[in-house]
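> Pasting a predicted model and its sequence here:
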Amino acid sequence: MEHLYTLTIVIPAYNMERYIARAIESLLAIDGRYWADFEILVINDGSTDLTAEMTEACMEEFSGAPIRLISKENGGHGSAINCGIAEAKGAYFKVLDGDDWVDRLAFEALLDALRDIEVDMVVTDFTRRIPAYGQSIHEQPVDSSLARIVQSVLPTKRLPMHSLTYKTALLQEHQFRLTEGMYYVDVEYSLFPMQYVTSWLYLSLNVYQYLFGREGQSVTLVSLVKNAAHHLQVLENVFEFRQNLSDSPLKAMTDDTIASMLEVQEMINPHSEQKTELSKQTRYLREIYNF
C-alpha cells in the first residue's frame, strides 16, 4: 500500500475543549517544511462540549495544515483509535491523547528518522508532566545502549503507549482492534500488536509530553475505583492473550504487564462498590492462570 504521509498522528478526543488546541498547535509549531510529512486525525468521540468547534478553529488558523476532523458516536478511547487506524494514510502511526502534546524539536527529529528507516516499531522517550506538584519526570523506556540499533528481541518490560510508534501496515494488515466501550485499553495497544513486531528501533527523543493527574483522568485513584470493572476486564483480556503465546519471547513482557495490573486491581477492589465480586473474580484469575 502506498502511503501519502510518513506519519499519521491520531488524537482521540472526548470533551477535550480545554486541551485540544494545545495538542494540535504543538504538532503544527514545527517548521512548515515538515507539514507534508504527516497528517493529524482528530477523532471526536461523541463529545458534548466544544471539542469539534475548537478543532475547526485550529483548522482555520492553520489553513493548509494536514488536519482532518472525524466526528463519530461515543465509543470510548479504543473506538476512537480503531477509527484512526482505519483512516490512517501514513506509513507510521502514533497516538496523541487530546490533553497531551509533543516537544517541537523532538517531533521534528522523529519525522526525520521515520523517513529513512524500515522497522515495525519505533520507541521514544516521554515526559510525565504533573502540574499539581510542579514536576516533570523524563521517562526512558529502554536502555540507552540500544539507541539507533535495530533490534529483533522485544524488551521484557511493557512499553507505555506514549513511547510507541507502529508501522501502520502492521496494524491494518492484521486488522488490529482495541476493545471498545472500555477504559484502560492503552494496555492492549501497547502489548497486543507486539506479537507482529519483528524489528524495532529505540530513538532517545523526548517526543511525548504526558499530562498526568488532571481531574477526571482515567489513571487517577478516583477513576480507577469507579471503573474497577473495566480494569479487571482488560486484565482478563491480557490473561487470555497470554494463553496463546506458548513460549513466545513476548511472554516476559506480558507477565510484567499482568503483575503490574494485578497489583493495581487488588489495590482498588476494596474501595469499589462491587468489591466482593471483583475480589472474587481477581482471585479466580490468579488461580486458573496460576499466576
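Alright, I've got the coordinates.
> hey, let's count contacts and neighbours off CA atoms from now on
Noted.
> number of nearby residues for the spatially closest residue to Tyr196 that is not a sequence neighbour?
Nearest residue to Tyr196, sequence neighbours excluded (C-alpha to C-alpha, 6 or more residues apart in numbering): Leu170, at 6.9 Å. By the measure other C-alpha atoms under 10 Å, the count of residues near Leu170 is 19.
> can you tell me how far Leu170 sits from Met161?
16 Å (C-alpha to C-alpha, to the nearest Å).
> next one: Asp31
Taking C-alpha to C-alpha, one finds Asp31 at 26 Å from Met161.
> Looking at those two, which is more packed in?
Neighbour count, other C-alpha under 10 Å: between Asp31 and Met161, Met161 has more, with 20 against 11.
> put this beside the first:
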Amino acid sequence: MEKEGREFKITDIQTELVDNKILTIAVPAYNAAKFLPRSLEPFTELDQAAKESLEVIIVNDGSKDNTAEIAQQYVDKYPEMFKVVNKENGGHGSGVNYGMQHGVGMYYYVLDADDWLNPQALTLTLDKLKAMRKAFLQDSSSPLPDLLLVDYTYENIEEGKNRISLKRQVPVEKFFQFHESKSFTQGTYLTMHSMIYRRQILHDASLVLPEHCFYVDNLLAYIPLPYCRQIYYLPVELYHYEVGRDDQSVNENNFIKRIDQQIRVTKLLTQAYHLYSDLPGKENQKIRQYLMHYLAAMYTVSVVHLIMIDTPEAKEKIRDLWYFLQTFDKKMYAAVRRSLPNVLLNLPLGNKAIGMFYHVVKKIFKFN
C-alpha cells in the first residue's frame, strides 16, 4: 500500500512583496574573464526602470584570473543592478546557493558566466513579472507564478542555433498546473535555462546544491518542480546557451573524466522523491511521469558513458548504479529499466553499435 503523498509546503506569498527587486539573477563565475563581458554587457542595454527592478549577483568563485576586477567594473558603473561577492572556490553549485540564500528578488534565475541573455526578451520577462505582481497587489485573488517558463537557444559553435520552444508541451501565456501540460516525449524536458522560480519555492523545497560538483543544474530543474502550483509560459527567446567548446563540462572527454560527478547527481535526483508514494494518484500522474522520464534520461546518460569507458571499474559502477536505484525504490527501478533507451542498453551491443547509440542519445538528450 502506498503511503500518503509528501506535503509540498507553499509559503504565504505576501511575505515576498516587500522589496522592489522583482528578479535576482545569479552568475556563478570561475576564471570567466574571457566570457564575462559578453555575459554582463546585455544587462547594460536595459532601460533604467528594468535595471532598478533587477538584481544581478556575480559570484566570483575563487577565480585566479581577473574575473573579480571585471565584475567590479560593472558594479561601479551600475550599482543599482550589479553586486559581486568574492568567495573561496566551491564550484557552480555554491554560486547558485549563494544567490538563493542572499538574493532579494521575488524570482530567481541562473546565468552561467559563459552564456548570455537577450536584453529585449529580458525586458519582456521583467515587464510580465512586474505586471503580475502589480495585479496581485491590487487583487490578492490574481495569480502569481511559482514558475515562469521561457524559451532558450543552443548556440552550437559547429552546428549553429537551435531554439528550444515549449509551445508543444505547455499552454502559452496563461496560468496552468502541471497536469494541464501535454506529454513530454523523449528529448523534451525543462532545464535550468527555461525555468525562473519564485525564490521562496526554492526555500520551501529545501534546495541546497552540492559543492565541487558539475551537472548540478539537473537538481535545480528537478527538485523544486512538485512545489510549483501556478505555472506560466512566456514564449520569449531569453537564454543563449553556448555549446561545442572543448573546455566545457558537457564536452564528451570532460564528461567521461567527470563521470563520478554525473553519477553523484543522478543518485541525488533518485533520492529526492519516492515518485510513486510521494506523488500518488491520478492528480499527480503527469508530473510523476515527467520526473520519471527525466530520471530515466539521467540513468541513460550515465550508463552510456560508462559503457564507452569500457573498463572493469566502469562495469562495476554500472552494476552499483542500478543496485542503488533498485534498493532505493523497486517500483522506480522497474520503470527506469523499462524506458526505451535503457532497454536498448541491456542488449548485447558491440563497440560500434554503442558508439552509434551514444550519438543518438546525445542528439535526443542534448547533453553535449
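It's in. Only a predicted model underlies this, so the values are computations on that prediction, with no experimental measurement involved.
> my read: the residue nearest to Tyr196 of structure 1 touches Val119, true?
No: contact criterion C-alpha atoms under 8 Å: Leu170 of structure 1 and Val119 do not qualify, at 10.1 Å.
> which residues of structure 1 does the longest strand belonging to structure 2 align to?
Looking across structure 2 with DSSP state E, the single longest strand is strand 231-243. Using TM-score structural alignment, strand 231-243 of structure 2 lines up with residues 200-212 of structure 1.
> counterpart of Gln151 of structure 1 in structure 2?
Under TM-score structural alignment, Gln151 of structure 1 pairs with Phe176 in structure 2.
> Okay, strands next: where are they in structure 1?
With DSSP E as the criterion, structure 1 has strands spanning 5-13, 38-45, 67-72, 90-95, 101-102, 121-130, 135-139, 164-167, 200-211.
> Out of those, flag the one nearest Ala147 of structure 1.
Among those, the nearest to Ala147 of structure 1 by C-alpha to C-alpha is strand 200-211 (4.9 Å).
> by contact count, what packs against the closest one?
If contacts are counted by 3 or more C-alpha pairs under 8 Å, 6 or more residues apart in numbering; DSSP states H and E, strand 200-211 of structure 1 sits against strand 101-102, helix 104-115, strand 121-130.
> Asn254 of structure 2 and Asp260 touch, don't they?
No: counting by C-alpha under 8 Å, Asn254 of structure 2 stays clear of Asp260, with 11.4 Å between them.
> between these two, which one's more packed in?
Shown here are Asn254 of structure 2 and Asp260; by other C-alpha under 10 Å, Asp260 has more neighbours (17 against 13).
> Could you find the counterpart of that one in structure 1?
Per TM-score structural alignment, Asp260 of structure 2 is aligned with Ala229.
> which non-adjacent residue is nearest its match?
Going by C-alpha to C-alpha, 6+ apart, Ala229 of structure 1 has Leu278 as its nearest residue, at 7.0 Å.
> My guess is the one you found contacts Asn227. True?
No: assessed by C-alpha under 8 Å, Leu278 of structure 1 is found out of contact with Asn227, at 11.2 Å.
> ok, back up a step: tell me how far the match of Asp260 of structure 2 lies from Gln281 of structure 1.
Distance from Ala229 of structure 1 to Gln281 of structure 1, by C-alpha to C-alpha: 10 Å.
> Same check on Ile149 of structure 1?
43 Å.
> The two: which has the busier surroundings?
Gln281 (16 against 11).
> Structure 2: which residue goes with that one?
For Gln281 of structure 1, the residue aligned by TM-score structural alignment is Asp320.
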